[in-house]
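A.B. asks: this one's sequence-less:
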């Protein structure tokens, strides 16, 4: 580390980037069980933000694990490193003024607080996608829950590994109880005042 010479003081600032884009960067962190609807919500939200001229980027669990985190498994240590790397990447996007949407199980409060600490608490908007386990299992197109219940997958969140509900999320959504469009509108009503530069 002694040979690293940061150039942060010479780079354009976050304020410069946000002024160029006409928006504020924010981290929208969706947490919930596999099959809860995080990715579906993220995709629908991205489309609505795009329609409003807001630049955004989705970071999704499957995509990240097939790329930047393809060397990580699902042990507690690997789960922590997975979230740490995601948060570091997300911080770069947010600091560039981009609305960043993360869709990750992130099963513990400790992991989510670590992510918030890296990104910055003021920029971290946590959404708990609180869809019942039974519904998540019904939606399971990959058959992962069935495999976990047969003992074929170890450390599977919700079955053989715990999921800690967020202590104080900014918002809670149950995708089994509310139509997708209504869920997206609720999220938009909460985040748009934080994104719009003129406010």
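C.D. replies: That came in fine, so what should we check first? These figures come from a predicted structure and were not determined experimentally.
A.B. asks: please make it C-alpha for all contacts and neighbour counts, starting now.
C.D. replies: Noted.
A.B. asks: in the helix or strand hosting residue 190, which residues are buried?
C.D. replies: Using DSSP states H and E, residue 190 sits within helix 180-195. In terms of neighbour count (16 or more other C-alpha atoms under 10 Å), helix 180-195 has its buried residues at 180, 183-184, 187-188, 191, 194-195.
A.B. asks: contacting residues around that helix?
C.D. replies: Applying C-alpha atoms under 8 Å, 6 or more residues apart in numbering, the contact partners of helix 180-195 are 23-26, 41, 44-45, 99, 171, 173, 175, 199.
A.B. asks: then this one, side by side with the first:
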């Protein structure tokens, strides 16, 4: 049960103050796509380039978060939604702190991703569809999960016996089965520059 005896405590330092101190905007770069599409590799590579430019960043990776904050959640539809809700709330805090936040989660349901979009102000949620064919993801199978799913060792695996709802209108699409990692990184950085999130 949610406590009724809580009151929001206002801070004296605002998001605008933190952004001014940092010298850049903050937002959520939400990388979504199949397992094996390259979300983690791309988010880490983009963070490296942003760091070189003096931008304060943090990557929230799906597997890493499940080692701690969300270690009590499984992969049922309900647990997946709660997983995304929690990481959405954490991402919102990072944005308020003035940090460019990169998240790498399969996040298979549009409704869940839209839930996070609604948590933050307009322009603070940037949905980046890491598009890669299921065939290519299964061929890569970096963690051996597709093989296990095909063998029935894993149930409810996205793309095999659980759905993935591709973004209907993402801010950016990168096609990692057609582009090199360097090209995908450049696409993200160019987008951020064109939209005024970062400077050249």
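C.D. replies: Now that the structure is in, tell me what you want to look at. Since the structure is predicted, the reported quantities are computational estimates derived from the model, not experimental observations.
A.B. asks: sorry, back to before: tell me which two of the contacts of helix 180-195 of structure 1 sit farthest apart.
C.D. replies: The distance between the two most remote of the contacts of helix 180-195 of structure 1 (C-alpha to C-alpha) is 30.0 Å, for 175 and 199.
A.B. asks: more neighbours: those two, which one.
C.D. replies: More neighbours surround residue 175 than the other of residue 175 of structure 1 and residue 199, with 22 against 9 (other C-alpha atoms under 10 Å).
A.B. asks: so that one sits against residue 132, correct?
C.D. replies: No - between residue 175 of structure 1 and residue 132 there is no contact under C-alpha atoms under 8 Å: 9.1 Å.
A.B. asks: what is in contact with these two at once?
C.D. replies: residue 36.
A.B. asks: structure 2: strands as residue ranges?
C.D. replies: 28-32, 57-61, 100-104, 125-131, 172-175 (DSSP state E).
A.B. asks: can I get the ones you listed in a markdown table including mean neighbour count and distance to residue 164 of structure 2?
C.D. replies: Formatted as a markdown table, these follow (neighbours: other C-alpha atoms under 10 Å; distance: least, C-alpha to C-alpha, whole Å):
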| stretch | mean neighbour count | distance to residue 164 of structure 2 |
| --- | --- | --- |
| strand 28-32 | 27 | 10 |
| strand 57-61 | 19 | 18 |
| strand 100-104 | 25 | 15 |
| strand 125-131 | 23 | 12 |
| strand 172-175 | 18 | 16 |
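A.B. asks: which of the ones you listed sits closest to residue 73 of structure 2?
C.D. replies: strand 57-61 (15.0 Å).
A.B. asks: other SSEs contacting the closest one?
C.D. replies: helix 39-52, strand 100-104 (3 or more C-alpha pairs under 8 Å, 6 or more residues apart in numbering; DSSP states H and E).
A.B. asks: any idea which of these gets closest to residue 148 of structure 2?
C.D. replies: Going by C-alpha to C-alpha, the one of those nearest residue 148 of structure 2 is helix 39-52, 20.5 Å.
A.B. asks: what range in structure 1 matches that closest one?
C.D. replies: Mapping helix 39-52 of structure 2 onto structure 1 (TM-score structural alignment) gives residues 38-51.
A.B. asks: ok, back up a step: now the angle between strand 26-31 and the helix holding residue 190 of structure 1, please.
C.D. replies: Counting by axes from the mean of the first three to the mean of the last three C-alpha atoms, to 10 degrees, helix 180-195 of structure 1 lies at 140 degrees to strand 26-31.
A.B. asks: from residue 38 of structure 1, how far off is the aligned residue in structure 1 for residue 67 of structure 2?
C.D. replies: Matched by TM-score structural alignment, residue 67 of structure 2 corresponds to residue 66 in structure 1. As judged by C-alpha to C-alpha, to the nearest Å, residue 66 of structure 1 and residue 38 of structure 1 stand 18 Å apart.
A.B. asks: who has more neighbours, the two?
C.D. replies: residue 38 (28 against 11).
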